[in-house]
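Engineer: I'd like to go over a predicted model; first the sequence, then the structure.
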Amino acid sequence: DLWLVHENLLVYSRDKDLVERLARIAERKYAVGQVSQPDVLRAQVELTRLINRVTTETLGVDTARAELGALLSREDPGSIGIPEEPVKARLEQNVGSLTEVALRQRPELSAQQATIARFEANRRFARLGYLPDFEFTAERFYNFDRRDGLGAMVSISIPLVYKYKYDAAVGEASARITTAQAELRRLQDRIRHDVQQAFLRARTALAQRDLFLSTHIPQAEQALRASQVGYETGRVDFLSLIDSVRAIESVHLEHYQAEADFEKAYADLERAVGSDLPRDIEQ
């Protein structure tokens, strides 16, 4: 968010400087009677709007820096400098392979599988109750005025009377296993959903970013240059010029929003997968 607000501030500041130049052009043309007074007033209105946006975004930078400082436990948020430009990257991974990695690496799945293994061990232990118990004892006898002797005894107990108790223990263990397996499937389904949603958000934001860079921004810049030349030569009115300024402003803001959306979605994708993902850096 700090990077996005900072880039928005740069956009508004750049457009404010542009409108200041256009306002001076409008004033010169009005002074020689080439345009009417509304052109000058429209330029001042647009300049005021951009000044307000610059002021608002400046406060937004301070707010975002304070929030980031709280997350980083910084006593002085002002020590956080200007965010670096994110590295341009491509998203070439396949959602299926990412899902497989997530199902192998997510710690909650490992924990749930360990829980199932523990319940299965409990069930195996409960089934041991059905087996008969054997007991063997040996004892030496001490006799008065006679020879001492040895005695041995073997006993076996068959758990028939208390079979219901062992049935209940096995049933409880089986129910715990069934519940744990259902929870494991729920976790797997949620992880698949998280990976797919984050992947789609990242791909969408990346496609929008590429579209802005390859088409929208060049077209908007070309339209603005043509409008500037047309206004200076009297072929374009001031409203058309302002429309071109606002169009390029909107395109740049949407471009940076797409960049920020991609970075957030990529971070969500790494969280969903359970590890850092290598980026295919653009050359």
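Structural biologist: Happy to help now that I have it. Since the model is a prediction, treat every value here as computed from it, not as a measurement.

Engineer: make it CA atoms for all contacts and neighbour counts henceforth
Structural biologist: Fine.

Engineer: strands of the chain, start to end?
Structural biologist: With strands called from DSSP state E, the chain shows them at 89-90, 133-141, 149-157, 280-281.

Engineer: now do the longest helix that the chain contains: which elements does it pack against?
Structural biologist: For the chain, the helix that runs over the most residues, judged by DSSP state H, is helix 163-211. If contacts are counted by 3 or more Cα pairs under 8 Å, 6 or more residues apart in numbering; DSSP states H and E, helix 163-211 sits against helix 95-105, helix 107-127, helix 238-273.

Engineer: what's the angle from it to helix 95-105?
Structural biologist: Per axes from the mean of the first three to the mean of the last three Cα atoms, to 10 degrees, the angle that helix 163-211 makes with helix 95-105 is 140 degrees.

Engineer: from the middle of its chain, how far away would helix 163-211 be?
Structural biologist: Distance, stretch centre to chain centre, for helix 163-211: 19 Å (Cα atoms, centre = their mean, to the nearest Å).

Engineer: likewise stretch 55-66?
Structural biologist: Mean-position distance between stretch 55-66 and its chain equals 23 Å (Cα atoms, centre = their mean).

Engineer: same question, stretch 251-266
Structural biologist: 13 Å.

Engineer: quick one: contacts of it?
Structural biologist: With contact meaning Cα atoms under 8 Å, 6 or more residues apart in numbering, stretch 251-266 is reached by 1, 3-4, 7-8, 11, 198-199, 201-203, 205-206, 208-209, 212-213, 216-217, 220.

Engineer: cool, and stretch 52-60?
Structural biologist: Outside stretch 52-60, the residues touching it (Cα under 8 Å, 6+ apart) are Val5, His6, Asn8, Leu9, Tyr12, Ser13.

Engineer: apply 6 Å and report the result again.
Structural biologist: Under the contact criterion Cα atoms under 6 Å, 6 or more residues apart in numbering, stretch 52-60 has outside partners Leu9, Tyr12.

Engineer: and if you look at stretch 117-131?
Structural biologist: Ala169, Val170, Ala173, Ile177.

Engineer: out of those, who's nearest Gly69?
Structural biologist: Ile177 (45.4 Å; Cα to Cα).

Engineer: ok, the closest one - contacts?
Structural biologist: Counting by Cα under 6 Å, 6+ apart, Ile177 has contacts Ile116, Phe119.

Engineer: what do you get if the cut-off is 8 Å, keeping everything else the same?
Structural biologist: Ile116, Phe119, Glu120.

Engineer: save these as CSV, and put in neighbour count and distance to Arg140 too.
Structural biologist: Output for the contacts of Ile177, formatted as CSV (neighbours: other Cα atoms under 10 Å; distance: Cα to Cα, whole Å):
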residue, neighbour count, distance to Arg140
Ile116, 20, 49
Phe119, 20, 44
Glu120, 16, 44
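
Engineer: included below, for side-by-side comparison, is a second structure:
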Amino acid sequence: MRQWIWCGAAVMAAGCVSQTTWRALDDVERELATHAREEDEPTSAPARAGSCEEIVARVVASHPSLDALRANARASIAEARAEGALPAPELMLEVWDFPIGDPERADREGMYMAGLAQSLPPAGALDGRARAAAEEAREALGEWSERRRELRADAAHACTDWAEAKAIDARLAAAEDVLARMSEALRARLPTSDDPLAELARVDAERARVRRMRAETETTMARAEARLAAWIGESTITIEGEPSLRVIDAVPDRDALFERAMRARGVIESARASARAAAARADAASAEASIPMFRVSATYMQMPQARAGLGASFSMTLPWLWSGEGAMHDAARARAEAALDVVAATERTLRGEIAAAIAALETARRALATIESEERPAVERALGAIAATYASGPADLLAWIDAARALRELEVEDARLRAAAAHAWIDLESAVGGPIETEVAR
């Protein structure tokens, strides 16, 4: 008797999907709609046209890879609803004992039947599969968030490359002005110089070297603009305004940044959703391995010139005897364990990304501090002293050129270090998953 009660309860529960699962699916749909609204109606004030901020926003808003990931999320939502539905009912039409030798007697002999059957999966199987598909939809949303973060970081790095080249070009232009003044001083001293043509040739060679370096920076700027234009989907763009290479005065606590990354990063959301999906698949496989699938049907039977009749049938699978569901459960459980390991590995990777970005930022800051406090004053004093000596009397032209070159290399290195600090800050904000509020030194 208990077995029959258990079987009846199992039949009633089979195919049921819990309200918790449906609510989770509704939550994912709302999150997807929210993401779509955020893309269509940005909450922040619009950036100045042609600025790096505006161009980065255009890259993120127009890139088709984000549309693809949103479509994948919608597909997973539809799959979740499909997984939670019962199998389609079956219509059966049967003919028995049809008088083949004398078809005209078909209205008096034979049996004609019509039936309707429904298969009922094991209790918990539909719910587990629907829950897994809902988590896979959430995983797709995490991938969308992560791709959005990557696009923003890539575009910001490209704009920083442009800003670095722009800053270097400005400093090379200043170095070229120094060499132009040097050439003027030489021309003023032509009557008293021992070898004026050789001295002018040295200065002209140095000026040519600077012009070659400026041509390289122009190529770098053009390459950065071309990359950004390709990401936006346009033939050309022009970045406007002065370059901004930020140097951060203070970095928030590393542990606080990591905790924020754990809440904000899409890769963590995807890894956790993948682990939950694998666990749900394991639950569904466990149900299929331990609970039979039922099949119920009702049949209408009619024999010509006889009373009609109804029939009913009930059948169920016997997974305890033999089937592959047990092995499927083992496989699903192993995948769930692997997904948990991926979550742990992702957390370690995030810690490494944050630590590496902070280390790169600190390295650039310390090098810039040394340049400002020690190296630049010394080089500027040396250049000023040699220039003053050359203007008033005999002096070594090569020493003057070397001092000018040292200042030029120092200014270029300063720009490169500021760009390295800006790149490190982009990496840090990207690793955390959003902007970090802190003080900025220009």
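Structural biologist: Ah, there it is. Predicted model, so just to flag it, every value in this text is computed and none were measured.

Engineer: coming back round to it: and in structure 2, which of the contacts of Ile177 of structure 1 remain?
Structural biologist: Cross-checking these against structure 2 gives Ile116, Phe119, Glu120 as conserved contacts, using both residues aligned by TM-score structural alignment, their matches' Cα atoms under 8 Å.

Engineer: on that earlier part again, closest one to Leu68 of structure 1 among the helices and strands packed on helix 163-211 of structure 1?
Structural biologist: Once those are compared by Cα to Cα, helix 238-273 is nearest, at 14.8 Å.

Engineer: most neighbours among the contacts of stretch 117-131 of structure 1, which one?
Structural biologist: Ala173 (22 neighbours; other Cα atoms under 10 Å).

Engineer: what does Ala220 of structure 1 align to in structure 2?
Structural biologist: Aligning on TM-score structural alignment places Ala220 of structure 1 opposite Val379 in structure 2.

Engineer: got a list of what that match touches?
Structural biologist: Ala403, Ala406, Leu407.

Engineer: just the buried residues out of the contacts of stretch 251-266 of structure 1, in PyMOL syntax.
Structural biologist: To isolate in PyMOL the members of the contacts of stretch 251-266 of structure 1 that are buried, counting by 16 or more other Cα atoms under 10 Å, one can use:
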select buried, resi 1+3+4+7+8+11+198+199+201+202+203+205+206+208+209+212+216+217+220
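
Engineer: what lines up with Asp283 of structure 2 in structure 1?
Structural biologist: Aligned partner of Asp283 of structure 2 by TM-score structural alignment: Arg124.

Engineer: typo on my end, Ala420 of structure 2
Structural biologist: Per TM-score structural alignment, Ala420 of structure 2 is aligned with Asp261.

Engineer: check Leu410 of structure 2 too.
Structural biologist: Checking TM-score structural alignment: Leu410 of structure 2 goes with Val251.

Engineer: its match and Ile191 of structure 1, how far apart?
Structural biologist: Separation of Val251 of structure 1 from Ile191 of structure 1 (Cα to Cα, to the nearest Å): 35 Å.

Engineer: so what's the counterpart of Val267 of structure 2 in structure 1 up against?
Structural biologist: Under the alignment (TM-score structural alignment), Val267 of structure 2 pairs with Glu108 in structure 1. For Glu108 of structure 1, the contacting residues are Leu187, by Cα under 8 Å, 6+ apart.

Engineer: ok, back up a step: which of the contacts of Val379 of structure 2 count as buried?
Structural biologist: Buried, going by 16+ other Cα under 10 Å: Ala403, Ala406, Leu407, out of those.

Engineer: surely the first one meets Ala378?
Structural biologist: This points to Ala403 of structure 2. No: assessed by Cα atoms under 8 Å, Ala403 of structure 2 is found out of contact with Ala378, at 10.3 Å.

Engineer: give me the element Met301 of structure 2 is part of.
Structural biologist: strand 294-302 (DSSP states H and E).

Engineer: what helices or strands is that strand leaning on?
Structural biologist: With 3+ Cα pairs under 8 Å, 6+ apart as the test, strand 294-302 of structure 2 has strand 111-120, strand 308-316 packed against it.

Engineer: would you mark the buried spots in that strand?
Structural biologist: Across strand 294-302 of structure 2, burial judged by 16+ other Cα under 10 Å covers Phe294, Arg295, Ser297, Ala298, Thr299, Tyr300, Met301, Gln302.

Engineer: could these go into JSON lines alongside distance to Thr220 of structure 2?
Structural biologist: Compiled in JSON lines, the buried residues of strand 294-302 of structure 2 are given as follows (distance: Cα to Cα, whole Å):
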{"residue": "Phe294", "distance to Thr220 of structure 2": "69"}
{"residue": "Arg295", "distance to Thr220 of structure 2": "70"}
{"residue": "Ser297", "distance to Thr220 of structure 2": "74"}
{"residue": "Ala298", "distance to Thr220 of structure 2": "76"}
{"residue": "Thr299", "distance to Thr220 of structure 2": "78"}
{"residue": "Tyr300", "distance to Thr220 of structure 2": "81"}
{"residue": "Met301", "distance to Thr220 of structure 2": "83"}
{"residue": "Gln302", "distance to Thr220 of structure 2": "86"}
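
Engineer: quick check, nearest of those to Leu25 of structure 2?
Structural biologist: The closest of those, once distances to Leu25 of structure 2 are taken by Cα to Cα, is Phe294, at 26.8 Å.

Engineer: any idea how far the closest residue in space to that closest one that isn't next to it in sequence is from Ser297 of structure 2?
Structural biologist: In space, and not counting its chain neighbours, Phe294 of structure 2 is closest to Met316: 4.2 Å by Cα to Cα, 6 or more residues apart in numbering. Taking Cα to Cα as the measure, Met316 of structure 2 falls 12 Å from Ser297 of structure 2.

Engineer: ignoring the adjacent residues along the chain, who's closest to Ala64 of structure 1?
Structural biologist: Per Cα to Cα, 6+ apart, closest to Ala64 of structure 1 is Leu2, 5.1 Å.

Engineer: give the equivalent position in structure 2 for the one you found.
Structural biologist: Match for Leu2 of structure 1 (TM-score structural alignment): Trp162.

Engineer: its match touches Ala224, doesn't it?
Structural biologist: Yes: using Cα under 8 Å, Trp162 of structure 2 makes contact with Ala224 at a distance of 5.7 Å.
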